[in-house]
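Enquirer: Sequence and predicted structure are below.
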Amino acid sequence: MSRVAVIMRSKNEMPYLPEAIASLRRQTFKDIELFAVDSGSTDGSLDILRNTINPEHLICIPPESYLPGKVLNDMSARATQEFIVFQNADAIFQSEDALEKLLRPLFDGEADAVMSAQVTRSDARFIITYDYLRAYDPKNIKGDNADFFSAVTCAFRRDLWQKIKFPEKGYAEDVAWAHECRAQGARFKLAADSVVEHSHNYTLKELYRKKFRHGLRFAHTYGRRTNLFSQTMELCKEWARDLFYALRKGRPDTIPYNIAYRAVIHTALYRGLKEGSRG
C-alpha cells in the first residue's frame, strides 16, 4: 500500500484541473494513491476525474451538502495511508519535486503538518498577488497570524488527524484546525520551496462572503472582538501600505480597485466578527 494519499476537492475546476493532475503525475515522488470528491461539477471536471481515478476513490456529493470541514474529514477517513495530502483540483505544482519537498518534513520527523507556498496565476489582480506575497512570507507567519495554514495544498500525519478532526461547522476550517492542533503541541511548517500556483479573482460580492465567514470563524475560535474605530484604523493602515506598494511598483492604475478591495475585506471582517461575538 502507498504511504501517501492525495485527496482532491473539485467543483467546476476547468480549465485548471487537467494541468493540476498532470503536475501531480510529473512529481518525482510516486508512492501515492489518488482520491477525489466532486460536489456537482457541470463543466467537464467530473468526466476528467472519472477517467483518471479509481472509481472506488471518487466520491460525488450534491453541492448543497458541501461543508469544507466535513468533506475533509470524510475523505481523510477513507484514506488509510500514513500521510495525507490535500491538493485542490485547481492547484498546480510548480516543480517536479514540489510534492517531495512538501512531504520531506513529515518523513524526517520535523513537522506534523506542512503547507506549500502559493503563487498567483498570471491573470491575478495586482492586489491579490501582493497579498499572496505577504501571506507566504515566513517572516509574517507569527503572532496573530501564527495559525495561518492553507488546505489548498498541504500534508499531515494521519494520526494527527485521528486525534484532532477538522471542525465541521463554518469556514476557515484549516486555520481553526491548525489552531487546535498547535494548542495540543503539533508542529506546523511552511515548505517555502514547495510551490503551487493557485488564486481566484473573486468578485467583490464573493470576497465579502468569504471574509464575512472568516470573521465568524475568528470570533468563534479566538474570541476575537472588534469595534468600528479599531477596524477603521486597521483599514487606513492597509490602504496606506497598499498605496505605497502600488506606487513603488509603478502601478498607480490599480489604486482605485485596491481601495475597494481592502474596504470590502474590512467591512466583511467587521460584520462577521460582530455577529460571531454575539454567539
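Expert: Thanks, I have the structure now. Numbers count the residues shown, from 1 in each chain.
Enquirer: only C-alpha atoms for contact and neighbour calcs from this point on.
Expert: Will do.
Enquirer: can you tell me which helix in the chain is longest?
Expert: As assigned by DSSP state H, the longest helix anywhere in the chain is helix 255-277.
Enquirer: and that one, what does it pack onto?
Expert: Contact partners of helix 255-277 among helices and strands, from 3 or more CA pairs under 8 Å, 6 or more residues apart in numbering; DSSP states H and E: helix 204-222, helix 228-248.
Enquirer: this is the comparison structure:
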Amino acid sequence: MKPIPDSITLVMRSYNEAWAIEDTLKAVCEQDYTGQIELIVIDSGSTDGSHEIIRNYKPKEFIILEPGTYVPGKVLNQGFRLAQNEWVVFLNSDATPDNAQWLKQLLQAAVNTPRLGAAFSRQIPRNDCQAVFAHDYDRCFGPHRESDQWEHFFSMVSCVARKSVWKEYPIREDLQYAEDDEWTRRMKDAGYETLLVVESVVMHSHNYTPAQSYKRAKGDALAVAQAGNVPETSLSWPLGVVLPAVKDSIKDFKYCLKQRRLNEVLHAFRVRYQQRLGRIDGYKEGMSDG
C-alpha cells in the first residue's frame, strides 16, 4: 500500500453558504491528516458574511469573483492552476466532512488506484433533506446503490485528482452544468479510472423546489447533449417524461413507506415530473444546438 501524500491542495468553491462553511472548514482542520494543506477558496461574490469566516482560516489564495461571472469549468481549472501540489482535493463549502477520516480515506484510495482519473467521496443527506432528495442520495451512494449499474457516475462535490493528469485533460469551460461528468467521461475514454470511495463521507444535500428541479435537470441534460453524451432514450412526452416519472415515483413511494414519510409522496411526484421534463427539454435543446 502506497503512503498518502504529505502535502495536498484543497480547493473550495463558495457562494452565500455562511450557514455551512464554518463547520466545513473546521472539519477540514480537524482531519486525521498530518500533512500540509494548501487552502484555496474561490468565492462567487458572497454577501452573507462568508468572507469573514473564510479569512479566519487564512487561505493561501482567496479569490472573489464578480457576481454573475461564475463558470464552473473556469473556476475548477483556475483551482488546478493555482495548486502548488500534485494532489488536488475539491470540496464544496456546503459539503461538510462527516468525520476525521474523510481526507485520509479519500487520499488512500486515490494513491493506490493505478491510472487514477479522479476519486470522489460518498455523500449523505443533511437531517432536513426532503424525502425525494434523500432517496436520490441513497440511490447514488447508499449500500444498495443503483449507481453501480449506471453507465457513468461522478460528483465533483468532494473529490481528488492529480494535477499532472488535469494538464492532459483540462475541464471544459463552455459548459454551465455537468462539466464534471464530461471531464471524467473523457478521462475514462483515455483509460483513466474514476472511483467512488465509500469510506470517505461528506454531508451534503439540497432541497430544490419543483421549478428549481426542472432548471437543474434541464441544465445538466443540455450540457450532456452539447458534449455528445445523450443516452438512448425516448424524447417524447409520454415515454420520455410521464412513464419514467411514474416509475421514479413508485420507487419514491417505497422509500417513503420504509422511512415513514408518506406525507412527502405527492411532493416527490411533482419533483420527478419536473426533473424528467427538464431532462427531455435539455436534451432536445442541446441536440438542436449541435
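Expert: Cool, the structure landed. What you are looking at is a predicted structure, and each value in this text was computed from that prediction instead of being measured.
Enquirer: how many other residues sit next to Lys60 of structure 2?
Expert: The local packing count at Lys60 of structure 2 equals 15, with neighbours defined by other CA atoms under 10 Å.
Enquirer: repeat for Leu67 of structure 1
Expert: Residues within reach of Leu67 of structure 1, counting by other CA under 10 Å, total 15.
Enquirer: That one -> structure 2?
Expert: Here Leu67 of structure 1 is matched to Val71 in structure 2, going by TM-score structural alignment.
Enquirer: got it, and Ala263 of structure 1?
Expert: Going residue by residue (TM-score structural alignment), Ala263 of structure 1 aligns to Tyr273.
Enquirer: quick one: its match from Gly240 of structure 2, how far?
Expert: Relative to Gly240 of structure 2, Tyr273 of structure 2 is positioned 10 Å away (CA to CA, to the nearest Å).
Enquirer: How much space separates the aligned partner of Leu58 of structure 1 in structure 2 from Phe80 of structure 2?
Expert: In structure 2, the residue paired with Leu58 of structure 1 is Phe62, using TM-score structural alignment. Counting by CA to CA, the gap between Phe62 of structure 2 and Phe80 of structure 2 amounts to 14 Å.
Enquirer: More neighbours: these two, which one.
Expert: Phe80 (28 against 16).
Enquirer: Give me the aligned partner of that one over in structure 1.
Expert: Per TM-score structural alignment, the equivalent position to Phe80 of structure 2 in structure 1 is Ser76.
Enquirer: after superposition, how close is the helix or strand where that match lies to structure 2?
Expert: Element membership of Ser76 of structure 1, judged by DSSP states H and E, is helix 68-78. With both structures laid over each other, helix 68-78 of structure 1 and its partner residues in structure 2 are 0.7 Å apart on average (mean CA distance after the TM-score superposition for structure 1).
Enquirer: which other helices and strands contact that helix?
Expert: strand 32-38, helix 173-183.
Enquirer: Give the next helix or strand downstream of that helix.
Expert: Scanning onward from helix 68-78 of structure 1 (DSSP H and E), the first element met is strand 83-87.
Enquirer: can you give me the angle that following strand makes with helix 68-78?
Expert: On the basis of axes from the mean of the first three to the mean of the last three CA atoms, to 10 degrees, strand 83-87 of structure 1 is oriented at 140 degrees to helix 68-78.
Enquirer: and the helix or strand following strand 83-87 of structure 1, which stretch of structure 2?
Expert: Stepping forward along the backbone from strand 83-87 of structure 1, the first helix or strand reached (DSSP H and E) is strand 92-93. In the comparison with structure 2, strand 92-93 of structure 1 aligns to the range 96-97 (TM-score structural alignment).
Enquirer: mean deviation of the matching stretch from structure 1?
Expert: After superposition onto structure 1, the mean distance of stretch 96-97 of structure 2 to its aligned counterpart is 0.6 Å, using mean CA distance after the TM-score superposition for structure 1.
Enquirer: For my notes, confirm Gln118 of structure 1 occurs in a strand.
Expert: Yes - if the criterion is DSSP: H, G, I helix; E, B strand; the rest coil, then Gln118 of structure 1 is within a strand.
Enquirer: For it, grab the count of nearby residues.
Expert: Count around Gln118 of structure 1 with other CA under 10 Å applied: 25.
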